[in-house]
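A.B. asks: Predicted model, plus sequence, below.
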Amino acid sequence: MVELADVLTDLRLEGESLEALVTPLDDAGWHRPTPAPGWTIAHQVAHLAWTDERALQAVTDPTGFLADLADIDPARFVDEGAAAGARRTPRALLAAWRDTRARLAEALATTPKATFPWYGPPMNGTSMATARIMETWAHGEDVAEALGVARRPTARLRHIAHLGVRTWSFGFAVRGLEPPAGQPRVELTAPDGDLWTWGPDDSSERVTGPALDFCLLVTQRRHRSDLALRAEGAVADRWLDIAQAFAGPPGAGRPPAGGAHLPGAGGPLASGAVAPDRSGVDA
């Protein structure tokens, strides 16, 4: 069983990893565009700071969070939050994000058994911290891509992969589709060569491949055709076309960078299924 303290340690390390990328940047660097249309590096960090603030409110003031939730415009509030934060100076933005994520970690550590409201299903402390790791890593990928930096994958990917597996039925449900019965077997190769597994080992529905690629898929940072993931079975194949490990509606997705869609390695997106350019407000 994963301990909350361990997840919070990995959340801190993930935040520090991204902070190390952006701290040396000058003003021009902070305004460099990222793969998310209209978002600069400042927008990416501002979004993380904004979402950490919302998570902190959900943990410390759930009644206020729910009241604010009733007043939001779902089509605009993510972009508006990022834009507002991006107008701050880089120093002020970075300091605010550092302070908020520290206060969130402290709040989660002192309420380990509580359940908190969110933009998707309610979450406990471990789930909330795992979601923050996922989003920090995903937006960190956007920043790294903007800077032309290849980040070395770490064992922290296991949290993201676990969330991607846990939410396997969500990709169906968010599109108004009935989730199939039975969870596929998932076997992923970790950065150190170990094998990470989920689901029944005798399932005829299987997903295999690198853990990094699976994490890029479920955070929708890469198109499926550009990843070395393989699906066996119709359910597993369909899932990989619509997988998302975050709350909110599906969006426009990332276009393929190249490479053919091979039989058994995925097919075209299901009719009406789209994937987000940004991971938005993650579950």
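C.D. replies: In hand now; what should we look at? Numbering: from 1, shown residues only.
A.B. asks: can we go C-alpha only for contacts and neighbour counts from here?
C.D. replies: OK.
A.B. asks: now the strands: where do they sit in the stretch 101-250 of the chain?
C.D. replies: With DSSP state E, counting those that start in this stretch, the ranges of strands along the stretch 101-250 of the chain come out as 115-116, 123-124, 185-189, 195-198, 206-210, 230-232.
A.B. asks: and those strands as JSON lines, adding distance to residue 12?
C.D. replies: Below are the strands of the stretch 101-250 of the chain laid out as JSON lines (distance: least, Cα to Cα, whole Å):
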{"stretch": "strand 115-116", "distance to residue 12": "20"}
{"stretch": "strand 123-124", "distance to residue 12": "18"}
{"stretch": "strand 185-189", "distance to residue 12": "24"}
{"stretch": "strand 195-198", "distance to residue 12": "23"}
{"stretch": "strand 206-210", "distance to residue 12": "24"}
{"stretch": "strand 230-232", "distance to residue 12": "32"}
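A.B. asks: structure B:
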Amino acid sequence: MADPTPVLDDLRAESEELDRLVAELSPDQWSLATPAPRWTVAHQIAHLAWTDHAALLAVTDAEAFGKEVEKALAAPDRFVDEGAEEGAARPPDRILADWRTGREALQEALRAAPAGVRFPWYGPPMAAASMASARLMETWAHAQDVADALGAVRTPTDRLRHVARIGVRARDYAFGVRGLTPPAEEFRVELLAPSGELWTYGPEDAPQRVGGPALDFCLLVTRRAHRADLAVTAEGEDAGRWLDVAQAFAGPPGEGRPPQGGGPSREGRPAEGDVR
């Protein structure tokens, strides 16, 4: 059984990095539009607080969480946006305080969870390590939206391994959510980590292959950048199709980001000034 401690430590570090980005913002900056349509910086942080609260309910009160699932099923196209709208209507200091309190409560609950227990979620039930990985992935992705709104450049870290792993494991889901039949064979995925380490997934001799910088792959599977602007490559028709539909999160794929036309930069990052 996976020990959740390392990913919980990484989740805390990822959250603290975003916290430092928003902690000193002015009210006007909290109102800045992000690349996500109709979402401001306030929406982004409010959404993280809202989802942390839902995760805490899943871990500590399955009955209460079940009622949240019923709400989601009753309004699948509005549920997420309505939660973000409600949260973003509060003053920025309240949004920030609620996010800090909620994410710490979730940390404590996941660290105290008995080994092997799986918790209900909007998709399949998840163990503590998987839930922490999912929270890290979402925190990293929303932090990218905030950074883009502020014109800030983030330094990638090897915490991206959690995002990349979810993206790889979600391959078949990405096809299925679009009504497509997933490929039958495994792919080989080779990603260059920020540290210079090579992260590999799948059979070494697989004919269908994907490769590139881990940062670019993570931007792709969180749909924070268009494939045309990233240095992620594919060998094989099915691998190429995957890069067009890849996503690491559950639910509809959303609008995604339009191509910016600049192509990938030399460092494998989206070119300077891109809006994702």
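C.D. replies: In hand now; what should we look at? Predicted model, so just to flag it, every value in this text is computed and none were measured.
A.B. asks: would TSV of the strands of the stretch 101-250 of the first structure with distance to residue 130 of the first structure and mean neighbour count be doable?
C.D. replies: Converted to TSV, the strands of the stretch 101-250 of the first structure look like this (distance: least, Cα to Cα, whole Å; neighbours: other Cα atoms under 10 Å):
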stretch	distance to residue 130 of the first structure	mean neighbour count
strand 115-116	14	20
strand 123-124	10	18
strand 185-189	18	20
strand 195-198	17	16
strand 206-210	20	20
strand 230-232	25	21
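A.B. asks: Quick one: closest of those strands to residue 250 of the first structure.
C.D. replies: strand 123-124 (20.4 Å; Cα to Cα).
A.B. asks: Going by residue numbers, what spans are helices in the second structure?
C.D. replies: 5-22, 27-30, 41-60, 62-74, 79-88, 92-112, 128-150, 160-169, 171-176, 214-221, 237-245 (DSSP state H).
A.B. asks: Could you identify which of those is most buried?
C.D. replies: Sort the helices of the second structure by mean neighbour count, taking mean count of other Cα atoms under 10 Å, and helix 214-221 sits at the top with a mean of 28.
A.B. asks: Once aligned, what mean separation remains between that helix and the first structure?
C.D. replies: Helix 214-221 of the second structure differs from its equivalent in the first structure by a mean of 0.2 Å after superposition (mean Cα distance after the TM-score superposition for the first structure).
A.B. asks: outside of that helix, which residues touch it?
C.D. replies: 141, 156, 160-161, 163-164, 167, 191-194, 225-227, 230-232, 243, 246-248, 268-270 (Cα atoms under 8 Å, 6 or more residues apart in numbering).
A.B. asks: Just tell me the aligned range of that helix in the first structure.
C.D. replies: On the first structure, the counterpart of helix 214-221 of the second structure by TM-score structural alignment is residues 211-218.
A.B. asks: What does residue 241 of the second structure correspond to in the first structure?
C.D. replies: Aligned partner of residue 241 of the second structure by TM-score structural alignment: residue 238.
A.B. asks: Check residue 11 of the second structure too.
C.D. replies: Looks like residue 11 of the second structure aligns to residue 11 there (TM-score structural alignment).
A.B. asks: thought its match was touching residue 131?
C.D. replies: No. Using Cα atoms under 8 Å as the test, residue 11 of the first structure is too far from residue 131 to be in contact (9.3 Å).
A.B. asks: residue at max distance from the center of the second structure?
C.D. replies: The C-alpha centroid of the second structure is most remote from residue 205, which lies 29.3 Å away (Cα atoms, centre = their mean).
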